[in-house]
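# Following is a predicted model, sequence given first.
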Amino acid sequence: MQKRWIIQEDFDGEAVHTLQQELGVSETLAKLIQLKGINTFEEARDYFRPSLEQLHDPFLMKDMDRAVNRLTEAIGNEEGILIYGDYDVDGTTAVATFYGFLSRFYNKLEYYIPDRYKEGYGVSEAGIRYAAQNNYSLIVTLDCGIKAYEKIQLAKELGIDVIVCDHHTPGDELPPAYAVLDPKRNDCPYPYKELSGCGVGFKLLQGFSLQSGIDMKELWAYLDLLAVSIASDIVPITGENRILAHFGLKKLNRSPRPGLKSLIDLCKTNKDLTISGIVFGIGPRINAAGRMDHAGSAVALLLANNEEEANLLAEMVNNKNDARRDFDSTITEEAIQMISTNEEFANAKATVLFKEDWHKGVIGIVASRCIEKFYRPTVILTESNEKVTGSARSVDGFDIYAAISECSDLLDQYGGHMYAAGVTMSIENVEAFRKKFEAVVAKHITPEQLIPSIHIDSIIKLNEIDRKFFNIISQMAPFGPQNMQPVFVVEHVQATNVKLLKEQHLKFTVKQPGTNVAFDAIGFGLGDYYDLVNCGLKFHMAFTVEENEFRGLKSLQLFVKDIKFDD
């Protein structure tokens, strides 16, 4: 698929010059640093030397004082507390963090994960009634609840207080909870708006610890779980998230809890985990528990106390992930076939597909797979509990949550973010939704947004790349949304020693006329360029700089993202 290269040219020249002088780095590196929003030496120091002391005061969050006081009161009065979380990675890590932390010194609590198939997303009536029947007078919701107005009203009528910890965009009216913690509240002054659901729960525990005089080291022990939530929920790796992810990854790679260690072992990696490693390794395995069965097994794994228990639970979760892959592959093939053989679908600006027997647990993954093939906003729908439920995924720069909001008259329920959302509707509304969603997308999406893009940070020469250059870039990690690994372009290069691996991957040595350096380069999925690269044509190459280790020797290697040939 042809890609657009968007080359960054909007630099603050004065700030770049200042950074170059004060940090003693090249102009290219100074530009990269300034692109991160860093303009002074002090800002650079905080960015390159993150500290947990840089975290914001949790009491800056609206309702934090009420939430901490109510939690403290419940523990002091020995009330029953029900910790209620969503069934995805963010929700299960949030529950494991909150329950794991509190259970170290309080035992009148339980966790509750709704059944994806029986109860659906978010706070359910069944969950509220379970709390009432079991004498829980306080519910803490994690990664859900911000739109559960009716369910929380029911809890209130049953004499149950609710503390909502959520990070999704609120509706027009907040739920009638005792406290609502959500940085995206219009009236919330909290400085950082992009916490994960687990992150909001973590801030409540931070506030509780501060007020109760609990040593913060007790809470920092859960940073490995928080890093998994930040990575898996695809939230920006900026500000507070970057600090939390930085220290969470350190713990994950040095002393992970037994459940996470078992999952890391299953991934069979000999490298330190990164944000990307979590997204493609640990995250899908945790998610599979709730996709294929009940997510309670994922929480039990994350709370496992010893290696034997963790290995047993990890194997169960991994088996569910294998089953998920089978469903994912089969349904993706069906979906692509439906688009390819229907002229109207093939030429649309958006994809909306419905099949009543598709597995509800994998439709979000299928939506992402369809975007890889057709690159446009996509909603995949299936039938569940006499309703149609669906997962939506978007393309770079297009707000799918806003587009779905314009179709709200056809929906029973919806929620999500700019790039991912969920919907529920009556079966008779499916066709009307498809047509309206197509019209909304066609009205708002630009032609450029329908072409996948690569954001280029800088055009450089190959001889700018050395070990110091790589080491400074490495300190910009952890990489992820809004703090992506820098992508460079070199122009008019040629390849030697060209090899085609497994009929689809390209491996070669790249040289640039006028420089005396050469680098090994590998381009996964770029095998179609083999003949043109091998015959000596000059080309431009977009790439990242990686470290490769082979037989104990470390060397720099270029990871090729795309190739464009000279005219």
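The structure has been received and is ready for your questions. Numbering: from 1, shown residues only.

# For the rest of this, base every contact and every neighbour count on C-alpha atoms.
Fine.

# And for Lys217, the neighbour number?
As a burial measure, Lys217 scores 8 neighbours (other Cα atoms under 10 Å).

# try Phe247
Residues near Phe247, counting by other Cα under 10 Å, number 20.

# So the nearest residue to His417 once chain neighbours are set aside, which state does it fall into?
Leaving aside its sequence neighbours, His417 sits nearest to Tyr401 (Cα to Cα, 6 or more residues apart in numbering; 5.7 Å). Under DSSP: H, G, I helix; E, B strand; the rest coil, Tyr401 falls in the helix class.

# Tyr106: what secondary structure?
Using three-state DSSP, the structure places Tyr106 in coil.

# right, and it touches Asn77 too?
No: counting by Cα atoms under 8 Å, Tyr106 stays clear of Asn77, with 11.4 Å between them.

# More neighbours: those two, which one.
Comparing Tyr106 with Asn77 by other Cα under 10 Å, the one with more neighbours is Tyr106, at 13 against 9.

# Settle this for me: the residue nearest to His417 is touching Ala420, isn't it.
Yes: counting by Cα under 8 Å, Ala420 is a contact partner of Tyr401 at 7.1 Å.

# okay, now the one to match up with it:
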Amino acid sequence: MRWTLKPKPDSETVSLLSLQLGVDKPIASLLVQRGIDTFEAAKKFFRPSLDDLHDPYLMKDMDLAVNRIEKAIAAGENIMVYGDYDVDGTTSVALMSSYLKTLTPNVANYIPDRYGEGYGISYQGIDFAADNDISLIIALDCGIKAIEKVAYATEKGVEFIICDHHRPGVEIPKAVAVLDPKREDCEYPYKELCGCGVGFKLIQALSSERGDPIDVLLPYLDLVATAIGADIVPITGENRVLAYHGLRVINIAPRIGFKSILDQVKKKKISISDVVFILAPRINAAGRMKHGLHAVNLLTEEDEAIALEFAAEIEKFNSDRKDADKSITVEALVQIEELKEQERYTTVVYDENWHKGVIGIVASRLTETYYRPTLVFTKSGGKLAASARSVKGFDVYNALEACQDHIEQFGGHKYAAGLTLETSEYENFKRKFEEVVSDSIEEHLLTPEISIDAELQFSDITPKFYRILKQFAPFGPGNMSPVFMSRDLIDTGYGKCVGAEDAHLKCTVTQLPAGPTFDVIGFNLGGKIELIRDRKKFKAVYSLDENEWNGNVSLQLKLRDIAED
């Protein structure tokens, strides 16, 4: 692990903010690091308000999208809401269709089959619309590169509104409206919305046309918060406002579908990491193992008994997904070891029998293990399909762009992408990808980094300090849970390895010469116990956490890494 300590912010700014807010300097310092350096900015950070959301009409083509939907509603046209099969796509469809159904009954949902149709807008979906007298498709979380497909739909008398957040290509599809804050000609102030976030801006615009206050849309924010968490977009600006209020909805008045999932796992209070690790995998599992419409049906169901049946079904999909994910990961690791792939700058593996629905998860696991830009391929309808994942600081989307002579199609983000190619191009692509990455990646990016916010004295860690720290949530990219470093630590004599195969490190630690004492847990750090034995001095990187035991709640340090001091 590389330990990287962030630079200290300007001391005068920290002192002034500390005074204005009535908080200790370590808290003020963390805020200034996050770009929050005035009383007003801190107020917006700690009390995110729906009033801080941008005017949706600042997004290019928003007026065109609203006018076309209003026309469709007035004329009684059939509208199809089309979305990708992942969490962002299925929540987007649930959001848009449930809102539109308050305005018109003529709304159908469509999620492409992951295996039969693949990612994004499909000819099959357009044919379905044309055959069923559907004249308008609202596509969410996909469509920004669907030039030919939108043209094909136009020939069939079907019009498109596209709501996407992926990077556009050189050309924009000739749809009625293309809402995408990443369009170069779009001056929308916030560029990091997820697909469901762009969908929300469209319903915000539609709602404002009716003179409704923004609070009317609160019940939809549980879907937006879930998409924000699952799609790992920055939790800054507008996303922070939407995630904050969406989490409140999930915790206070969740829709029946979410309540049914949470009842299955016996979870009451939900944080953004619970969204990522509990809600998102289950919603995703439907599209991975069966069909994304199962997830949409659960998220829009209003009958509790039916929702519980759907949730049980999705729990089974998730269990099957876990089994497939584990077995494929094991096979991929064997393949890598045989090929000594870890000596390369990339990890690329392939097996025609791997389940297409879980190759993205496997790619993430391999990236964690070998810390290389990673691609996992499988066979899909006569071609090869892959999921790509990257390491921090390296743009895998740009690397794929440099390999596009060997790729049929690709799309995605800096750290995650998907692609398809002809079987005959696999070896050529693999060679080119290795060449592009080895020529462009900086060596230090191939070692995992722990980014440390600040060095902390144990005497700074008080109940008040932690109480304010909790209000920094929701955490995520752009606003990660603070990570600290402390030196001159010693174990008080109770250090031991715990868990299966003694994988984890548990100890009670104090700071010399006479700091307070804290319980410490270090997952997967059992192998480092020698560093703390016999009262050896060590330094640690950690985050703060609450430990509840027998009704007692105490602060504990959650270790990220330790080293000799």
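Thanks, I have the structure now. All figures in this text were calculated on a predicted structure; none of them were measured in a lab.

# For the residue nearest to His417 of structure 1, the count of nearby residues, please.
Neighbour tally, Tyr401 of structure 1, other Cα under 10 Å: 21.

# The stretch 151-300 of structure 1: strands as residue ranges?
Residue ranges of the strands in the stretch 151-300 of structure 1, as given by DSSP state E, counting those that start in this stretch, are 161-165, 179-181.

# between these, which gets nearest to Leu302 of structure 1?
The closest of these to Leu302 of structure 1 is strand 161-165. By Cα to Cα, the value is 19.8 Å.

# so where in structure 2 does the closest one end up aligned?
Following TM-score structural alignment, the aligned partner range for strand 161-165 of structure 1 in structure 2 is 159-163.

# Mean per-residue distance, that stretch versus structure 1.
Comparing stretch 159-163 of structure 2 with its match in structure 1 after superposition yields a mean distance of 0.5 Å (mean Cα distance after the TM-score superposition for structure 1).

# what's in contact with that stretch?
With contact meaning Cα atoms under 8 Å, 6 or more residues apart in numbering, stretch 159-163 of structure 2 is reached by 65, 135-144, 150, 153, 175-180, 195, 198-199.

# Stretch 389-401 of structure 2 too?
With contact meaning Cα under 8 Å, 6+ apart, stretch 389-401 of structure 2 is reached by 360, 363-364, 367, 371-375, 388, 410-417, 433, 436-437, 441, 445-446, 448.

# Buried ones among those residues?
For these, a neighbour count by 16 or more other Cα atoms under 10 Å gives the buried set as 360, 363-364, 367, 371-375, 388, 410-417, 433, 436-437, 441, 446, 448.

# center of structure 2 - which residue?
Nearest to the geometric centre of structure 2 sits Ile232, at 2.1 Å (Cα atoms, centre = their mean).

# Give the equivalent position in structure 1 for that one.
With TM-score structural alignment as the criterion, Ile232 of structure 2 pairs with Ile234.

# hang on, that match packs against Asn483?
No: Ile234 of structure 1 is beyond contact range of Asn483, at 11.6 Å (criterion: Cα under 8 Å).

# So which of the buried ones among the contacts of stretch 389-401 of structure 2 sit within helices?
360, 363-364, 367, 433, 436-437 (DSSP state H).

# Show me what the residue nearest to His417 of structure 1 lines up with in structure 2.
Checking TM-score structural alignment: Tyr401 of structure 1 goes with Tyr397.

# Please go through structure 2 and pick out the longest helix.
Assignment by DSSP H gives helix 304-339 as the longest helix of structure 2.

# corresponding residues in structure 1 for that one?
Under TM-score structural alignment, the match for helix 304-339 of structure 2 in structure 1 covers residues 307-342.

# ok now the matching stretch, how far from the chain's centre?
Distance, stretch centre to chain centre, for stretch 307-342 of structure 1: 19 Å (Cα atoms, centre = their mean, to the nearest Å).

# Equivalent analysis for stretch 443-456 of structure 1, please.
Offset of stretch 443-456 of structure 1 from its chain centre (Cα atoms, centre = their mean): 21 Å.

# With stretch 92-100 of structure 2 instead?
For stretch 92-100 of structure 2, the distance to the chain centre is 20 Å (Cα atoms, centre = their mean).

# and it, which stretch of structure 1?
Aligned using TM-score structural alignment, stretch 92-100 of structure 2 spans residues 94-102 in structure 1.

# Show residues contacting that stretch.
Residues outside stretch 94-102 of structure 1 that contact it (Cα under 8 Å, 6+ apart) are 83-85, 109-111, 142-143, 197-199, 201-202, 205, 218-219, 222, 225-226, 229, 299-300, 302-303.

# Give the buried subset of those residues as a PyMOL selection command.
Only the buried entries of the contacts of stretch 94-102 of structure 1 go into this PyMOL selection, using 16+ other Cα under 10 Å:
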select buried, resi 83+84+85+109+110+111+142+143+197+198+199+201+202+205+219+222+225+226+229+299+300+302+303
